[in-house]
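Asks: only geometry, no sequence info:
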């Protein structure tokens, strides 16, 4: 990770674990599912989303870390006086699953030195139900709970399992039908970041 950027893989791991501890008691609860408003991303914000993203901000401030935080609920926020790098967060990916107690929801975080996806240096995804932690660093590969993992060896779509958000508009769905027809299997489990792990 760029030395100028204070948000590194260790920080992402700590924030992930902090989100897990914060939201875990509210999984499958009525309180966790309480509607709060509409988030920056345009989706309904529920209590569990709000407390998860607030936990991120609190952690950054307590540790004296400075960055530009881009969150699904709160949008773009300057944290600290001299932001170094970007922290992109979906503190609860799969909110519907989380509030219904369906064991497939995660928090996803990425640290970038600049404001583009190609500048992402490290990322973390934590399963909010069991705490499994996936991490990756640019040019260093990925790990699950410390153990190295690899991508699928499938090189053709016909041999692949594809994840597609089928709750999209009919127009968007029509665009992905050719992919759905070609892929070996299509899944939509409700938490994209966890699905790609």
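Replies: Cool, the structure landed. All values derive from a computational prediction rather than experimental measurement.
Asks: use CA for all of it now, contacts and neighbours both
Replies: Will do.
Asks: residue ranges for the helices of this structure, please.
Replies: Using DSSP state H, the helices found in the chain span residues 9-23, 47-62, 95-100, 170-182, 192-195.
Asks: Show me the one of these that comes nearest residue 82.
Replies: Proximity to residue 82 (Cα to Cα) singles out helix 47-62 among those, at 12.5 Å.
Asks: what's the angle from the closest one to helix 9-23?
Replies: If you take axes from the mean of the first three to the mean of the last three Cα atoms, to 10 degrees, helix 47-62 sits at 140 degrees to helix 9-23.
Asks: Relative to the whole chain's centre, how far out is helix 47-62?
Replies: Distance, stretch centre to chain centre, for helix 47-62: 14 Å (Cα atoms, centre = their mean, to the nearest Å).
Asks: ditto for stretch 79-89
Replies: Relative to where its chain is centred, stretch 79-89 has its mean C-alpha point 17 Å off (Cα atoms, centre = their mean).
Asks: Please apply the same query to stretch 107-115.
Replies: 10 Å.
Asks: ok, and here's another one to check against it:
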């Protein structure tokens, strides 16, 4: 699944990057079920996720902020949790704090954060990304100048700092 989610992230990035002027358009097109304002760039990214899934022809469940839960194919083995524009406002401002976020877990009706097996983050400003999974001690990354920032060894969620 590593190649699948890295491929998806790069595909969405390219589609978003090709949307000249869409990112800076601040017209609110509605609100997600979670209450977040949705912009043109969010719709373009959501469409790119769906396009990628269709092209791969792999049975999979996927959840996006705008689209909710959808099943593609029969008997999906995995569920993708995708925020194709995680941080729309920082992205519009040209900050690094926006990314394409993808997590993947074995599909089951009550999947939770603790079930995530694969994770991927790609910076919208630079295209640099990092990927990790529970099967390997190393993090795969590309596009960063030098080594990745010092990653914390903290494993208890209650002791983590979230941004």
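Replies: Cool, got the structure. These numbers come from a predicted model, not from an experiment.
Asks: TM between them?
Replies: The pair, once superposed, lands on a TM-score of 0.80 when counted by TM-score structural alignment, normalised by the length of the second structure; 153 aligned residues with a Cα RMSD of 2.8 Å.
Asks: closest to residue 75 of the first structure out of the helices of the first structure?
Replies: helix 47-62 (10.4 Å).
Asks: can you list contacts of that closest one?
Replies: 15, 18-19, 22-23, 26-27, 31-36, 66, 71, 73-74, 79-80, 89-92, 95, 99 (Cα atoms under 8 Å, 6 or more residues apart in numbering).
Asks: filter those to the buried ones?
Replies: Buried subset of those (neighbour count, 16 or more other Cα atoms under 10 Å): 15, 19, 22-23, 26-27, 32-33, 66, 71, 73-74, 79, 89-92, 95, 99.
Asks: Which residue range of the first structure does stretch 46-65 of the second structure align onto?
Replies: Aligned by TM-score structural alignment, stretch 46-65 of the second structure corresponds to residues 53-72 of the first structure.
Asks: Now do the end-to-end distance for that stretch.
Replies: One end of stretch 53-72 of the first structure to the other measures 8 Å (Cα to Cα, to the nearest Å).
Asks: Pull the distance from that stretch to the chain's centre.
Replies: Computed by Cα atoms, centre = their mean, the chain-centroid distance of stretch 53-72 of the first structure equals 15 Å.
Asks: how far away is the alignment partner in the second structure of residue 87 of the first structure from residue 103 of the second structure?
Replies: Aligned counterpart of residue 87 of the first structure in the second structure: residue 80 (TM-score structural alignment). Residue 80 of the second structure is 6 Å from residue 103 of the second structure, where distance means Cα to Cα.
Asks: just residue 75 of the second structure next, same as before
Replies: 19 Å.
Asks: between these two, which one's more packed in?
Replies: residue 103 (23 against 11; other Cα atoms under 10 Å).
Asks: Touching, that one and residue 82? I think so.
Replies: Yes. In this structure, residue 103 of the second structure is within contact of residue 82 by Cα atoms under 8 Å, at 6.5 Å.
Asks: Ignoring the adjacent residues along the chain, who's closest to the residue nearest the centre of the first structure?
Replies: Nearest to the geometric centre of the first structure sits residue 108, at 1.9 Å (Cα atoms, centre = their mean). Take residue 108 of the first structure and drop its neighbours on the chain: the residue closest to it by Cα to Cα, 6 or more residues apart in numbering is residue 125, 4.4 Å away.
Asks: Make sure the one you found is actually in contact with residue 16.
Replies: Yes. Proximity of residue 125 of the first structure to residue 16 meets the contact threshold set by Cα under 8 Å, at 7.2 Å.
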